[in-house]
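Participant: structural data only, the sequence is not supplied:
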């Protein structure tokens, strides 16, 4: 039959129409053939002013337009897909359908998965990428190759691939980043240059629940400069009854106290709650008040899209063993904006650095990184080169959104299952989170984690909170389904989780 809606599309005679109109006036038309398969999909997005057409089920896929998804709500997009396909959003078949339409599912083959029992089990669920990413399959062979090379050569520079790809991931110029030592060591070295307190401007702004090592570094740097942490360290907390800090509260504090703040040091993504900070606006606010803006990006690099150069961030540090999958204890990364390149400051120089005390990124490399460690980073960058941070972020929109939907659906607010409830600490807004959801259980979460680990489901615990991170590079929608339904079944049937 002929279908007219700005354009004409001809389909088989034995077809029927399903038309859905949302509150956002998004018209979605799905054409079903007599055998139940989808013959076509037409969507009119009034915001973008364009008409999208998918001619058959085989061409339908998850969106890889990050700018478009920033304007959408994950739950509504998933419900739309569910209604368009006729698959229940809480069914395993819907999760399998999403995996079939995942444009970067091929990346899973590049990773080793944890062993369950005596054999490697690639069907295990690994949601610990926010703590330790999976190992690329190529890393062992590459380390052996580098080891052989080390035995035959005195010295070599082996970061030709690492630096360009790393610069792309953090949104920097290549001469603005360097690979050196570890995250905490790099913060110390950079603060020697960028934390220059005076009697009038000596305070450092961090968040109260910053990663413990960030607390240790800032307190020691304050003491090193003959000030007192009790009067020079501002620790910001969320409003009473809230789990994460509002961006407007950060900006207001900088505006009101900025004249006494020397350094704003915040995370890109908060390790405990999973909150994604608005780095651009925080940096602008800090600079407006004459403050230095530095960021700990341990949970952000490889997880969210970054534009450090464009945002004029002064400095940043990160590790490479979380979302960058380079292995425990691997070499860290650092960023110094090019505007500081020729500024003479205090710095601890080392082998191979320029002893003229400028703040170029490479000048903070005290000694060449261990080639064996750098080989792991190179293997990780090789996998990242097969996709983009935009594609990963788009998948995360659906993947973490699907996790949130299932948790809220299976554990609705106010309803108890065998006395157990689950609440989400992480912001529901996609633009305010990365891949992680932090779940708070009303029952002993250690026991829950122990039982699901026995079923091949691995998550990370902090206090009474389970940090669940379905990393889009190697996690699947069926993993999310398995996690949510397994916990739901446990808490409904077991009598071992009394409140």
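Facilitator: Sure thing, it's come through. All values reported here derive from a predicted model rather than from experimental measurement.

Participant: going forward, measure contacts between C-alpha atoms and count neighbours the same way
Facilitator: Noted.

Participant: wait, is residue 178 part of a strand?
Facilitator: Yes. Per DSSP: H, G, I helix; E, B strand; the rest coil, residue 178 lies within a strand segment.

Participant: pretty sure it sits against residue 331.
Facilitator: No. Here residue 178 lies out of contact with residue 331, judged by Cα atoms under 8 Å, at a distance of 10.2 Å.

Participant: what's the offset of stretch 390-406 from the middle of its chain?
Facilitator: Averaging C-alpha positions (Cα atoms, centre = their mean, to the nearest Å) puts stretch 390-406 11 Å from its chain's average.

Participant: before we move on, what about stretch 223-236?
Facilitator: From the chain centre to the centre of stretch 223-236 is a distance of 30 Å (Cα atoms, centre = their mean).

Participant: can you count the residues close to residue 489?
Facilitator: Close neighbours of residue 489, defined as other Cα atoms under 10 Å, add up to 12.

Participant: stretch 360-369: end-to-end distance?
Facilitator: 17 Å (Cα to Cα, to the nearest Å).

Participant: so what touches it?
Facilitator: Stretch 360-369 is contacted from outside by 175-181, 186, 189-190, 331, 334-336, 338, 340-342, 347-354, using Cα atoms under 8 Å, 6 or more residues apart in numbering.

Participant: please narrow those residues to those residing in helices.
Facilitator: 186, 189, 190 (DSSP state H).

Participant: also this one, for the comparison:
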């Protein structure tokens, strides 16, 4: 059995990809990123070539086909420049870098770095600048939000609703919060399960039905904007409104949604949300996270001069960086938070992290907003779907897509479920062809064509590689 696809079946798609890439008004953004070469992903050392985006690197070999932005986004070329500017400030200014702006540097002072990052990320998630904070990491922020807004009453509202296949860290966070309040997960945690045995897709109706069933004793709902495994985009505004109708506070985990799909968190009246920044936001491995708190949930109605200033704001775990900037360095022990989400900050943030993230957020600014990126994303993912449909009948029988086919119910991701025993061998062929994707054992490949740097040709290259991998794996499956 041949492991090589019939190239004639892809001829029309190849011409179509060339036209679509030529018409793409955002194609220039691809040059903003460092795309590993075929040689890069095969080597076992860092290598000595220039990593700044100069010709020594890009001419070494053709770029790999990187379709893994849902796990780790590529590095923007300007990241190294911004980090060198940060290091230069530290080297030449020491502690003065907190307060002293430099005329030849585009970077803010370290005191204001978090505020600048918030201003850059606010339009990406559809929020007012005061409603977002760049801080901590995803799970830490979920814990901080739950510490502020999960107030269980054992005799009243005490349950937390989440999905059955939530990302493990979300599941762990919910379990520990319930136990922290002296409650039992057996009685205080409710999970939403897909009614389908084949595909774990959960409809809005399924979610609403479970909320209705447990509304009387539910204190909190935590759901993903995009489900990490299936790539399903949940109807955030509709579900949020339904939760509010039943008096339930809802938190959204936007790890796979921020920088991927258009969000309007303020206008959708979302209570709170948290996200990481190393996937579609390209901040770098384990980079600093972000959170959103609607302005109505972070009001501060008193001043520090009031006799009891703490009566003017909601309870939260507090730290000195959340303290009002006017008194932050006065070293007073009377806490009075900054208005908005920034008042939930704890320690001073990592400026190295914020500098790296802000470099990528600058590139988002060049895209002209999330609307343009989302439109390209829909076209890319639809083209990828079309390419997969052109695989041979033999190859198509070995895989199926578990992501919703409706473009409005998915982001820049297709999750492909392979027949049992084919994953390892298929991935080996893809890697040999310079194609990087994400796996979820035992048999799912997640493919994410990110509109900032992926092309239509990338989608076609993957489909050809997948067909070759499937056919090769069928002859030597790894059980």
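Facilitator: Great, that's in hand. Treat the numbers as computed from the prediction; the structure is a model and nothing was measured.

Participant: and the contacts of stretch 360-369 of the first structure, which are buried?
Facilitator: With burial judged by 16 or more other Cα atoms under 10 Å, the buried subset of the contacts of stretch 360-369 of the first structure is 175-181, 186, 189-190, 331, 334-336, 338, 340-341, 347-349, 353.

Participant: residue 434 of the second structure contacts residue 36, doesn't it?
Facilitator: No. Residue 434 of the second structure is beyond contact range of residue 36, at 9.3 Å (criterion: Cα under 8 Å).

Participant: what touches both of the two?
Facilitator: residue 64.

Participant: residue 120 of the second structure corresponds to which position in the first structure?
Facilitator: Superposed on the first structure with TM-score structural alignment, residue 120 of the second structure falls opposite residue 165.

Participant: spatially nearest residue to its match, not counting backbone neighbours?
Facilitator: Leaving aside its chain neighbours, residue 165 of the first structure sits nearest to residue 381 (6.2 Å; criterion: Cα to Cα, 6 or more residues apart in numbering).

Participant: ok so residue 451 of the second structure is a helix residue?
Facilitator: No. Looking at residue 451 of the second structure with three-state DSSP, it is coil, so not inside a helix.

Participant: and it, what's its match in the first structure?
Facilitator: Correspondence of residue 451 of the second structure to the first structure, assessed by TM-score structural alignment: residue 472.

Participant: likewise residue 288 of the second structure?
Facilitator: Residue pairing (TM-score structural alignment): residue 288 of the second structure is matched to residue 331 of the first structure.

Participant: state the distance from its match to residue 462 of the first structure.
Facilitator: Residue 331 of the first structure is 25 Å from residue 462 of the first structure, by Cα to Cα.

Participant: ok, the nearest residue to residue 448 of the second structure once chain neighbours are set aside - contacts?
Facilitator: Nearest residue to residue 448 of the second structure, sequence neighbours excluded (Cα to Cα, 6+ apart): residue 413, at 4.2 Å. Taking Cα under 8 Å, 6+ apart, we find residue 413 of the second structure in contact with 70, 231, 381, 403, 446, 447, 448, 449.

Participant: can you tell me how far residue 413 of the second structure is from residue 449 of the second structure?
Facilitator: 7 Å.

Participant: max-length helix in the first structure?
Facilitator: The single longest helix within the first structure, with elements called by DSSP H, is helix 389-410.

Participant: so that one aligns onto which residues of the second structure?
Facilitator: With TM-score structural alignment as the criterion, helix 389-410 of the first structure aligns to 370-391.

Participant: off-centre distance for the matching stretch?
Facilitator: Per Cα atoms, centre = their mean, the centroid offset for stretch 370-391 of the second structure relative to its chain is 18 Å.

Participant: what residues does that stretch touch?
Facilitator: Contacts of stretch 370-391 of the second structure (Cα under 8 Å, 6+ apart): 5, 9-10, 13, 24, 124, 259-262, 364, 367, 396, 407, 411-414, 449-452, 455-456, 459-460, 463-464, 467.

Participant: try it again with 7 Å
Facilitator: Stretch 370-391 of the second structure is contacted from outside by 9, 124, 261-262, 367, 407, 412-413, 449-451, 456, 459-460, 463, 467, using Cα atoms under 7 Å, 6 or more residues apart in numbering.

Participant: one more: stretch 208-222 of the first structure?
Facilitator: Residues contacting stretch 208-222 of the first structure (Cα under 7 Å, 6+ apart): 184, 188, 228, 229, 235, 236, 237, 271.

Participant: which one of those sits closest to residue 5 of the first structure?
Facilitator: The nearest member of the contacts of stretch 208-222 of the first structure to residue 5 of the first structure, counting by Cα to Cα, is residue 271 at 47.6 Å.

Participant: now check the second structure for the residue matching the closest one.
Facilitator: Per TM-score structural alignment, residue 271 of the first structure is aligned with residue 228.

Participant: what of residue 376 of the first structure?
Facilitator: Residue 376 of the first structure maps onto residue 356 in the second structure, by TM-score structural alignment.
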